[in-house]
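Asker: Everything below, folded, please.
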Amino acid sequence: MMDVASRAGVSQATVSLVLNDSPGVRLSDATRERVRQAAEELGYKLVRRGQRRAPADQNLIAFIADEMATDPWMSIAFDGAREKALEYGLTVCLTVTRGDPDAEAMILSQMGQQLLGIIYGTTLTRRAEPSPALFKHRTVLLNCYDGKRKLPSVLPGELVGGRVATERLIQAGRKRVALINGQEGLDASRDRLKGYRQALASNDISFDPALVRPGNWEPSSGYEMTQLLMALDSPPDGIFCANDMMAVGCFDALRELGLKVPDDVSVVGFDDREIAQFTRPPLTTLLLPHYEMGEIAAELLIDAAGGLKGGPTQIKVECTLVERDSV
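Answerer: As a prediction, the model looks like this:
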């Protein structure tokens, strides 16, 4: 499956989802066809493992979130894990510990022998320092990773997503593509910037640091940075906003300047927040795949409990392009 993933240019998780015909997975037809073609060219035969069964007395998965902020990501990931667990007659219990190791140890001890494993999720994609209690059980990290890679983790494919977003603007004929990035120092901002730069290099477009501006994930910074970008001697004709909320502010600034989206400036966001459907015009964006990440995390635990051996691994899940009318 790693060979198929490499040949198709997708993650191993995407290969698994396509070849297993997993229901409800939001992948483009082009991605599905690319995976199937790569598998056929390599002569890959999918191994059907049959129904995985955990020990009868282990029927609980603990979903521990570091926080439940205004962003919906952990709630969405929990929904994905819960739906996957229900397929196997398992229950997922959600708890928020704010990173308190004593609280985590107490909660896990209360679950006793019923505990099948733990999904530990963080709202921000980041390096985490799992508490000692998590190493005593089957644990999968979600939207985070431990520095020594001792635990398996499931993360969004931020770098590839940044590249896809930028390439979409280039394919639309945009010659000067800007990036309004998130807060500096965060994994998501770093990887989306890397993807942006990769897309420019792949299309023989020189990197111009004046076209990259730091935001703070809020509409206000999208508005402010768009004003600064459009005041340049050579303003951009395409803007990649590293999240949808900054794209909302970007739209406001462009409208105030008398510019139309996408006639004058094309805009692509990231996350596929609900608001992306209701901007004017509706926003082309990248889906942040937390639902699929939750499903995959639960499946890794169920596989391990059913006896499928596998060492620590890091799975990156594709951020699918959602086409609307802003490009």
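Asker: drop to CA atoms for contacts and neighbour counts, all remaining ones
Answerer: Will do.
Asker: Tell me which residues of stretch 29-45 come out buried.
Answerer: Thr31, Arg32, Arg34, Val35, Arg36, Ala38, Ala39 (16 or more other C-alpha atoms under 10 Å).
Asker: Run the chain-centre distance for it.
Answerer: With C-alpha atoms, centre = their mean, to the nearest Å as the basis, stretch 29-45 stands 23 Å off its chain's centre.
Asker: And Thr91, how close does it get to Arg280?
Answerer: Distance from Thr91 to Arg280, counting by C-alpha to C-alpha, to the nearest Å: 41 Å.
Asker: Among those two, which residue is more densely surrounded?
Answerer: Thr91 (20 against 13; other C-alpha atoms under 10 Å).
Asker: Could you dump the buried residues of stretch 29-45 into CSV and include secondary structure and distance to Met230?
Answerer: Putting the buried residues of stretch 29-45 into CSV (DSSP: H, G, I helix; E, B strand; the rest coil; distance: C-alpha to C-alpha, whole Å) gives the following:
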residue, secondary structure, distance to Met230
Thr31, helix, 35
Arg32, helix, 38
Arg34, helix, 38
Val35, helix, 40
Arg36, helix, 43
Ala38, helix, 43
Ala39, helix, 46
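Asker: and for comparison, fold this next one:
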Amino acid sequence: MTDVARLAGVSQSSVSLVLNGMTGARLSLETKERVLDAARRIGYELPAIRREAARTEERRMIAYMVDEISTSPHPVVSLDGARDFAFGRGMLISTYVTRSNPELEAATVEAIRRDRSVLGVIYSTIFTRRVSLPAGLEDLPTVLLNCYTKPRWHLSVLPNEVQGGQQAAEHLIALGHRRIAFINGEPWMDAAIDRMRGYERALASAGIELDTELIRNGDWLPLRGYQHAMDLMSLRCPPSAILCGNDLMAIGALEAARELGIEVPRQLSIMGYDDQELARYTHPSLSTLVLPSYEMGSRAAESLIALSSSPPADKPRVLLVEGEVVKRGSTMEKSKSFVSF
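Answerer: As a prediction, this is how the structure comes out:
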């Protein structure tokens, strides 16, 4: 690159921008041609350019695009699932964090398209939502992870949140609880909407009338779980169990119970959702519903590999991945508990 810069009479930075094809570089067409000509004259090639001649069967890299990865454990676990499955098939994962920046996404897609070692793309988001795919992915094998488009042109791997909410509520119902409160997440989010549907479905199946007095909208954080639990337990007829939309709010509910002198689970059962690592170390340990992030990542990699070798004849579909109830110390049978407030 130093030789190219000297021969073309430009900086090494300019050489890098031109040969990597970065968008947004304010270089004249003359400068770009001079750099490319110098590179050709001395036979300089980037690793990505050398891979242009790679055969299709040698494509052993999966490009994993994600909007955010550092603010929540879930996208990291999904990446682990994709990486482990890919490595088991002799492939590697190359990860790109875009923070939903359109310019960064465009530059990333451009770099991926030039890299002939790439088998396809896993396009992932930190929380379940509808997305608009960046231009350039239309003709690349692409699987969506934790997101979807409308119309659904691509296969989407999603958590089965309706089933998850239903399973979590059914766990409490099976323990004999009938007055079950629900501290949900932000009501505009797909996860909160679907978990509420599951909760309602479980109550209806058990013949329990929905009581809106027992439903609260939170923000996924411990403080709001604490505040809502304090409010719920001050009702004239408080719940015997509280289902929380995630483990963090459940931790807040546990703290509220402790301050009120309510013994969990003998006087109140509390259940979380997600099965974060910290759920194992609360006092008591937290019963919860697994958010199947690892399995989702694994299924996304599996689906992409299958898609790249034999594109499906039918229309793309949604692949729903279910979690399971993890029974720990924060829930117990109501017949073995007592309520006295």
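Asker: Between the buried residues of stretch 29-45 of the first structure, which sits nearest Leu159 of the first structure?
Answerer: The closest of these to Leu159 of the first structure turns out to be Thr31 (C-alpha to C-alpha; 16.9 Å).
Asker: just the helices in the stretch 101-250 of the first structure please.
Answerer: 101-111, 158-171, 187-202, 219-230, 244-256 (DSSP state H, counting those that start in this stretch).
Asker: want to try JSON lines for these, with distance to Pro289 of the first structure and mean neighbour count as columns?
Answerer: JSON lines is the format used below for those (distance: least, C-alpha to C-alpha, whole Å; neighbours: other C-alpha atoms under 10 Å):
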{"stretch": "helix 101-111", "distance to Pro289 of the first structure": "26", "mean neighbour count": "14"}
{"stretch": "helix 158-171", "distance to Pro289 of the first structure": "10", "mean neighbour count": "24"}
{"stretch": "helix 187-202", "distance to Pro289 of the first structure": "13", "mean neighbour count": "20"}
{"stretch": "helix 219-230", "distance to Pro289 of the first structure": "22", "mean neighbour count": "21"}
{"stretch": "helix 244-256", "distance to Pro289 of the first structure": "14", "mean neighbour count": "23"}
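Asker: could you dump those to a markdown table with distance to Arg82 of the first structure?
Answerer: A markdown table is the format used below for the helices of the stretch 101-250 of the first structure (distance: least, C-alpha to C-alpha, whole Å):
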| stretch | distance to Arg82 of the first structure |
| --- | --- |
| helix 101-111 | 17 |
| helix 158-171 | 24 |
| helix 187-202 | 25 |
| helix 219-230 | 32 |
| helix 244-256 | 27 |
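Asker: of all those helices, which lies closest to Arg127 of the first structure?
Answerer: Checking the helices of the stretch 101-250 of the first structure against Arg127 of the first structure by C-alpha to C-alpha gives helix 187-202 as the closest, at 8.3 Å.
Asker: Can you give the distance of that closest one from its chain's centre?
Answerer: On the basis of C-alpha atoms, centre = their mean, the separation between the geometric centre of helix 187-202 of the first structure and that of its chain is 15 Å.
Asker: mean shift of that helix relative to the second structure?
Answerer: Taken over the aligned residues, the distance from helix 187-202 of the first structure to the second structure averages 0.4 Å (mean C-alpha distance after the TM-score superposition for the first structure).
Asker: What helices and strands are in contact with that helix?
Answerer: strand 115-128, helix 158-171, strand 177-181 (3 or more C-alpha pairs under 8 Å, 6 or more residues apart in numbering; DSSP states H and E).
Asker: Contacts for that helix next, please.
Answerer: Helix 187-202 of the first structure is contacted from outside by 125-126, 158-167, 179, 181-184, 206-207, 242, using C-alpha atoms under 8 Å, 6 or more residues apart in numbering.
Asker: okay, it sits on what stretch of the second structure?
Answerer: Under TM-score structural alignment, the counterpart of helix 187-202 of the first structure in the second structure spans residues 190-205.
Asker: likewise stretch 275-283 of the first structure?
Answerer: So stretch 275-283 of the first structure sits over residues 278-286 in the second structure, by TM-score structural alignment.
Asker: List the buried residues for that stretch?
Answerer: Ala279, Pro284, Ser285, Leu286.
Asker: Is it possible to get these out as TSV so that each row also shows distance to Gly225 of the second structure?
Answerer: Shown next, in TSV, are those (distance: C-alpha to C-alpha, whole Å):
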residue	distance to Gly225 of the second structure
Ala279	15
Pro284	16
Ser285	17
Leu286	14
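Asker: Most widely separated two among those?
Answerer: Going by C-alpha to C-alpha, the pair spanning those furthest: Ala279 and Pro284, at 9.2 Å.
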